[in-house]
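> here you go, sequence then predicted model.
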Amino acid sequence: MHNAIASPPAAVNEPVRSYAPGSPERASLRSTLMTMRGDEVEILPVIDGVRVETGRVESIHPPHERSRSLGTFQKARTEDVEAAIRGALAARHDWARLDWSDRAAVFLKAADLLAGPYRDRMNAATMLGQSKNPYQAEIDAACEMVDFFRFNVQFYREMMAEQPISAPGIWNRTEYRPLEGFVFAVTPFNFTSIAANLPTAPALLGNTVLWKPSPTQTYSAQVIVDLLEEAGIPPGVIQFLPGDGADVGDPVLASEHLAGLHFTGSTATFNHLWREIGNNLDHYRAYPRIVGETGGKDFIVAHESADPDAVATAIVRGSFEYQGQKCSAASRIYVDPSIWPAVQESLAAQMADITVGPVEDFSHFVNAVIDERAYDKITGYIERAKAADDVQVLHGGEHRKDDGFFIDPTVLVADDPAYETMEQELFGPVASVFVSDRSFDDLLDLVDATSPYALTGAVFAQDRAVLAHATDRLADAAGNFYLNDKPTGAVVGQQPFGGARGSGTNDKAGSKLNLLRWASLRSLKETFVPATHFTYPFLDTDASES
């Protein structure tokens, strides 16, 4: 019996641990990291709560130590996906009708488990499987995931409280129903928290979900599966389907019961999925909801009044944290020539202190890129830049893949603002700088017109009027816009995240807006004393009109 209007604990952002030398959290994480590094796991698809052997085995290796095995995962087959669809549809009835507070309790418990006993394991899995240093793992796999779980519950409660007005004798209500069918969640390698949020946000609202993680994130994805199971999520609510894109995606897109796509990944893949959904529209029971966050070619603009040290720091952190493998990473930088010498001096001093290496050594700021395909793509850009006449390799440019995919953080200075690294998404530790003596307005026009993306961007200036002007002129250029800060590091509940143009549907993960996409609203009108005859007063005879 549910006879209370539940108010969940107020959501607050999970404090970020420092992992400083001598701290207990550092020792605890290192112990877990070294233990997991020495173990091997077997990861299987999970369908209706049962782990299924498929015989299609892939090995798992740290990107920074390819000679080490972390175990294997087995890829889902078409028949597994079809079974998962049937299971999700069967689970939908009971999960959707469970009181919202019971569903919320699963994710609030998951948040507390992650903030406590699961924290080291989730962070260590992200460090090993995705080559993140301890701080990058902490802000992602621990804090942001906890924040998603807690804030989504709070947003859901606030959303349901938004109700229509009622006239006398009438009670109007709005129900926030789950979508009819199942949601398909496709998640990326670069953020463990996104891999958790994309399936769980729709699930919180009563949807059942088929979840396809990135193959290169499967190692930490398994920890998410274990976390949710311990938190009490019923079998069939989130079906875990590691595997190849077509093997999982084709039967999903062919199902008449596809109700939504929750996606983070490349623009090309998102375009393909949207196109296939469009081709199948006549087949679906309802129009699928499509939510996607895709690519970025994110910028920093430094006005002549900017603080050079702040600009240089934003370049280093914004471009090279997690090897630039963030869709929000700063990759094109526009600097006024009057401050460029000071920016360059600060940049050189900071980059001289950066070391590159495996995550087990906590002193490394930069670790390995995710796989050989990414390594080859990024280093191809670097080698072409070395050979170009109108590009200077200011810092870095070295790379190696003897046992890990290591690329030194690289700064290029391009004479041409249309040079390929100024325009194309690299997704690696490469920042391209254009030092321009153009007018500031011309520079802003260049920034706005250069890229098909509109995800994140930053403007540095001490002059308040300049900040206001740039904010107005670049209104459509970035969904997350930063003033005197790097264009990365959005925090749930503080900076709802997402961009437009080629960067996605801008449905703002980490806010109520995203949750609304996973609800199908129903308006209810109840009349307490209904009319008993069709007539209205205007039908009566007026004596003055006789």
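Great, that's in hand. None of the values given here were measured: they were computed from a predicted structure. Numbers count the residues shown, from 1 in each chain.

> only C-alpha atoms for contact and neighbour calcs from this point on.
Fine.

> those helices in the stretch 201-350 of the chain, which residues are they?
Using DSSP state H, counting those that start in this stretch, the helices of the stretch 201-350 of the chain run over residues 218-231, 245-254, 267-279, 308-320, 340-351.

> next one for the comparison:
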Amino acid sequence: MNLMAATMIGQAKTVVQAEIDTACELADFLRFNAYFGKKLQEYTPYSPPETRNSYRFRALEGFIAAISPFNFTAIGGNLASSTALMGNVVLWKPSDTAILSNYLTYKIFRECGLPSGVINFLPCDGPVFSSVITKSPSLAGINFTGSVATFRSIWLSISQNLISIGNWPRLVGECGGKNYHLVHASANMDHVINSTVRAAFEYGGQKCSACSILYIPKSKWNSYVKPKLMAAIQDIKIGDATDKNMFYSAVIDKKAFDKISGYIDFARNSSEYTIVSGGKCDDSKGYFIEPTMIETKNPKGKLMVEEIFGPILTVYPYNDDEFASIFQLIKESIYGLTGSIFANDKKIIESALRLLRQVNGNFYVNDKCTGSIVNQQPFGGARASGTNDKAGGPHYLLKWSSPQSIKENFAQLKNWKYSYMCE
């Protein structure tokens, strides 16, 4: 309960979002990582006669730096514990805006028997931490969730220090995306509306997987979807995270508030955009931004290509006969995290699965693009969205281990010469 309360108060998560995060997802990571770790041990190499082959998993030589974000307490716990599970020593640097919940997670680990010095909780200035670890000859890997810019700077710093590091550090990064709902005219529009409201505005859009773009056919937009979405958005209540009537609360800090409100101001002053709903921002007491829906004429404009990480949904109504061209727009994105196709036409779904095969690490059919569950939808994306190592999946732990193959020979070699040489 303390962990859930800290997540609500410190990170402005509503009771539902905090419960999903701390009581469900964190527990799932711990349970399934242990299960996957045990399954790894079941592999036994083939042993021919007079030989015994074995395979064991070793820790990496050096330390792992776990750099966690503010938006999910569970991610912080997973970045640190999954690497420690494979025998590694971990330096855990939490987000400046999630220190309390992450510290409580660390305390729970210790209370459960984690030995001192295995996971080391180190709140620190981000650039200082990155500068120190990327120059250390003992760096064995980095487990990171955060912004594209930060991960790129870390990767660049490591590359510049490789000679002094002396090994090849393992780099795992999950960096967000520009996620979309692609709607075909055959879709159930009420389902699209409800799914989009949740995907775009839960936790104020501060999820790596949050829906940022809605591609919608014009034939459905003006006559049906637009008024329904407007009504739903206007019904959203925002306020104190501890009030059960609130759908979401404040964004995380002033930096985020200024960035998100800046996009709204940009749209307000541009002829390419129309603010359809919301748009008000208030930082007089907390950092509150209304759920905002913006319609655009330009599918390649600023709000359609840049990650915002806030409660802004940009809508591009397309001509119904231009549906196929939307696939190409999506394929051109620098991001590759999540996306959804909504359609009741099976051929359209098959086309989406084929044409968008290389785009998203997590793809959804007739479902919102958020809400992945450990061991149900292992999570991660490629391109600028990260290394796609799939947290919550069976192969994630392999990144944090250095396997060793062992051969025991029971036959005596009686001659160094090959048989054909003796003939």
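Good, I have the coordinates. Here the structure is a predicted model, which is why all the values come from computation and not from measurement.

> still on that earlier bit, could I get the helices of the stretch 201-350 of the first structure as CSV with distance to residue 298 of the first structure?
Supplementary listing: the helices of the stretch 201-350 of the first structure in CSV, determined by distance: least, CA to CA, whole Å:
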stretch, distance to residue 298 of the first structure
helix 218-231, 27
helix 245-254, 27
helix 267-279, 15
helix 308-320, 9
helix 340-351, 19
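
> what's the local residue count around residue 327 of the first structure?
Using other CA atoms under 10 Å, residue 327 of the first structure has 27 neighbouring residues.

> mean neighbour count, the helices of the stretch 201-350 of the first structure: which tops it?
When you average the neighbours per residue for each of those (mean count of other CA atoms under 10 Å), helix 308-320 leads with a mean of 24.

> mean deviation, that helix versus the second structure?
Mean deviation of helix 308-320 of the first structure from its aligned counterpart in the second structure after superposition (mean CA distance after the TM-score superposition for the first structure): 0.8 Å.

> out of the helices of the stretch 201-350 of the first structure, the one nearest residue 83 of the first structure is which?
helix 245-254 (10.4 Å; CA to CA).

> residue range for the closest one in the second structure?
Aligned by TM-score structural alignment, helix 245-254 of the first structure falls on residues 126-135 of the second structure.

> ok, residues contacting the matching stretch?
Residues from elsewhere that reach stretch 126-135 of the second structure, judged by CA atoms under 8 Å, 6 or more residues apart in numbering: 65, 93, 139, 154, 157, 158, 161, 164, 165.

> what sits against the fifth one?
Residue 157 of the second structure makes contacts with 131, 134, 135, as judged by CA under 8 Å, 6+ apart.

> am I right that residue 509 of the first structure is in contact with residue 496?
Yes. At 5.8 Å, residue 509 of the first structure counts as touching residue 496 under the criterion of CA atoms under 8 Å.

> and the two? which has more neighbours close in?
Neighbour count, other CA under 10 Å: between residue 509 of the first structure and residue 496, residue 509 has more, with 26 against 19.

> OK, contacts around the counterpart of the more buried one in the second structure?
Residue 509 of the first structure maps onto residue 391 in the second structure when the alignment is built from TM-score structural alignment. When contacts are counted by CA under 8 Å, 6+ apart, residue 391 of the second structure touches 374, 378, 379, 380.

> please apply the same query to residue 503 of the first structure.
Contacts of residue 503 of the first structure (CA under 8 Å, 6+ apart): 267, 293, 294, 295, 296, 453, 454, 455.

> find the nearest non-adjacent residue to the aligned partner of residue 323 of the first structure in the second structure, please.
Counting by TM-score structural alignment, residue 323 of the first structure corresponds to residue 204 in the second structure. Distances taken as CA to CA, 6 or more residues apart in numbering put residue 311 closest to residue 204 of the second structure, at 4.7 Å, once the chain neighbours are dropped.

> show me the strands in the stretch 251-400 of the first structure, by range?
Assigned by DSSP state E, counting those that start in this stretch, the stretch 251-400 of the first structure shows strands spanning 258-264, 289-293, 298-302, 330-335, 391-395, 399-400.

> pick the most deeply packed of those.
The highest mean neighbour count among the strands of the stretch 251-400 of the first structure, using mean count of other CA under 10 Å, belongs to strand 298-302: a mean of 29.

> what helix or strand is the closest residue to residue 394 of the second structure other than its chain neighbours located in?
Leaving aside its chain neighbours, residue 394 of the second structure sits nearest to residue 36 (5.5 Å; criterion: CA to CA, 6+ apart). In this assignment (DSSP states H and E), residue 36 of the second structure forms part of helix 26-40.
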